[in-house]
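Student: take a look and give me a structure for this.
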Amino acid sequence: MFAAAWREAGKNLQRVSSSLMDPGYRFLKLTLFVNVSMPERKKIYLFNWLSAHALWISQVDLHSPSRFPSPQMWRDFLNTIDTDPLPLTQTALRKLAVWDILGEGIINLAQGLAGAMEEITWQGMQVKILSLSNPPLWFIQSLLWELYELNFCYELYVLDQALIPNPWTSSDEMWLTHQTLLYSIFPGESSLVMWSESLPQDSHKLGLCATDVLTALPYINKFCHLLSMWPGAPAHLQYLVKMKDQDDREVYVVFSLACRFYVQTAFDFLGQQPSLPCMFQFI
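Tutor: Next comes the predicted model:
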């Protein structure tokens, strides 16, 4: 649904509302991992991200920075930012900018392989550092799936805050209610819990991407409910959609409408292809 919505979306840059959204990336682009051909470089990239990603998620979630790194800044980070003073070259200045955005704690966690332990924990699993130079396919697929989900979740989060700021600023009670609604679109309890759980073991943990319509339906309704508050939202999104005698056509119609509205709105404010959820490849 999301992929089809992107294919149909208007992509004229004149649609984009400039200056409303930070142009940086809350999480790194997946191509930074996919396009690395040198085994040792891939190992360093993966190790640095796995070392720092839990703390970075918490920073984005709890104390969101005012700026976010560009793709080049993320590449510099994955390459390892030297903590020793550097001569003021253009590269060094860019790395200092990365330090300023990500913070000292993140930089100190991602200091490359020197002195690294033999294993690192990710998604409740122990991952051998030596395996990162040529990681198993399931590991890369799972890691990329997590990045898809993280990017989608937090782009949705920041778009919602920009488009309807009132629930986020009017009162603590309204803020909590609205945040709970947003988190309910995703499997897991809430907030960071969804990223600390083990990888999905069945389609019931896939939320909007569950292959079974009945499983996905509660998440679809929450997604539509959230979007219905946005400016210009189709009126149909205001109403709870239900299965009628195992007939899922209405669900598909409404979900397709929601996907098209979300993708177009996201492009209009981000100025780039939005991050979209994807199917998980079960181990």
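
Student: rest of the way, CA atoms for contacts and neighbours
Tutor: Will do.

Student: which parts of the one helix or strand Ala162 maps to are buried?
Tutor: Assessed by DSSP states H and E, Ala162 sits inside helix 137-163. Buried residues in helix 137-163, counted by 16 or more other Cα atoms under 10 Å: 140, 142-156, 159-160.

Student: mind checking how far the most centrally placed residue in the chain is from Leu130?
Tutor: Nearest residue to the geometric centre of the chain (Cα atoms, centre = their mean): Asn151, 1.6 Å. Distance of Asn151 to Leu130, given as Cα to Cα, to the nearest Å: 28 Å.

Student: how many other residues sit next to Ser256?
Tutor: Residues contacting Ser256 under the criterion other Cα atoms under 10 Å number 16.

Student: could you give the angle of the helix or strand that it is a member of to helix 137-163?
Tutor: Using DSSP H and E, Ser256 sits within helix 249-270. Counting by axes from the mean of the first three to the mean of the last three Cα atoms, to 10 degrees, helix 249-270 lies at 70 degrees to helix 137-163.

Student: I'd like the structure of this one too, to check against the first:
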Amino acid sequence: MMWLRLRPLFLWRLSLPIRGKFYTNKEWRKLLDAMDGNQSAKGRAEMLHELKEVVKDSRQFGIDIDDSNIASVPALWKGAPVLVLNNGMPEPDVVQAAVWELYEINFRLELIMLDRELLPEPVGVGEYGQRLRHEWMEREVVLNQCWPGLAFRPDTTCAGLSSCDKYPETITPRIPFLKALHQVVRSWPGAKPPELVKDFPTVEESDLTPIRNFEASLANYYVRTFLKVFHRPAMIPHYML
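Tutor: Okay, here's the model as predicted:
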């Protein structure tokens, strides 16, 4: 419920990853736990203070949350109040959509983080250095082609790499985003499976098996690379059934 209460605030903050303090996954969790009271008195006070600072910063961007009583913020989903069932949980459809959103945001931001780790900002001087940095910053455009819309604002009506139409094996909606992801990983350093070095397979509507095989190879390469770099499993897109 805490995510639903503070969702506009957190989505705004995620849209500004280089503005002010950068929060780790553990710190985001602590911010939510502070509202639930799931911390020691000292830890909760510290994180509530941190949370109030974020609330204050967000006001100039139109987010209206009363920092004197954050716990009273209503839980909303798609602009409507969230109905809480007798078991204290929201309706299953809302829970499913919220969990999917969290998975999707994590996948997108982790991909950006991995790309920055493998291809850090170049160092150079003069016109040549400026050109290198400009080309590096242009990668954001390429990365944002791996999903529809903005990285921090997933949309269940156009799920990108999570798209499956009626059945998970329906791969057609994912093809444009697979092409974009392939373009991203091809420029990463290190050895790659032979199929990822080649061009993206030709799309034949009569037989999409090569695309499915390519997707599996691309996914395996991504999760292995992420694990090798960060020593933890990667978040991957989940189907929104």
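
Student: sorry, back to before: show me what contacts the counterpart of the residue nearest to the centre of structure 1 in structure 2?
Tutor: Asn151 of structure 1 maps onto Asn106 in structure 2, with residues paired by TM-score structural alignment. Asn106 of structure 2 is in contact with Met235, counting by Cα atoms under 8 Å, 6 or more residues apart in numbering.

Student: repeat for the one 4 residues further on
Tutor: Going by Cα under 8 Å, 6+ apart, Glu110 of structure 2 touches 234-235.

Student: now swap in Arg212 of structure 2 and tell me
Tutor: With the criterion set at Cα under 8 Å, 6+ apart, Arg212 of structure 2 makes contact with Ile171.

Student: from Phe2 of structure 1, how far off is the aligned partner of it in structure 1?
Tutor: Matched to structure 1 by TM-score structural alignment, Arg212 of structure 2 sits across from Tyr252. Tyr252 of structure 1 sits at a distance of 12 Å from Phe2 of structure 1 (criterion: Cα to Cα).

Student: likewise Leu93 of structure 1?
Tutor: On the measure of Cα to Cα, Leu93 of structure 1 and Phe2 of structure 1 end up 38 Å apart.

Student: now Trp138 of structure 1
Tutor: 23 Å.

Student: so who does the residue lying farthest from the centre of structure 1 touch?
Tutor: Computed with Cα atoms, centre = their mean, the residue of structure 1 farthest from its C-alpha average is Asp245, at 35.2 Å. Residues in contact with Asp245 of structure 1 (Cα under 8 Å, 6+ apart): none are found.

Student: now do the helices in the stretch 101-250 of structure 1.
Tutor: Assigned by DSSP state H, counting those that start in this stretch, the helices in the stretch 101-250 of structure 1 fall at 104-109, 137-163, 166-169, 172-183, 193-196, 213-227, 249-270.

Student: would you list these in TSV and tack on distance to Phe47 of structure 1?
Tutor: Compiled in TSV, the helices of the stretch 101-250 of structure 1 are given as follows (distance: least, Cα to Cα, whole Å):
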stretch	distance to Phe47 of structure 1
helix 104-109	10
helix 137-163	12
helix 166-169	35
helix 172-183	28
helix 193-196	18
helix 213-227	33
helix 249-270	29
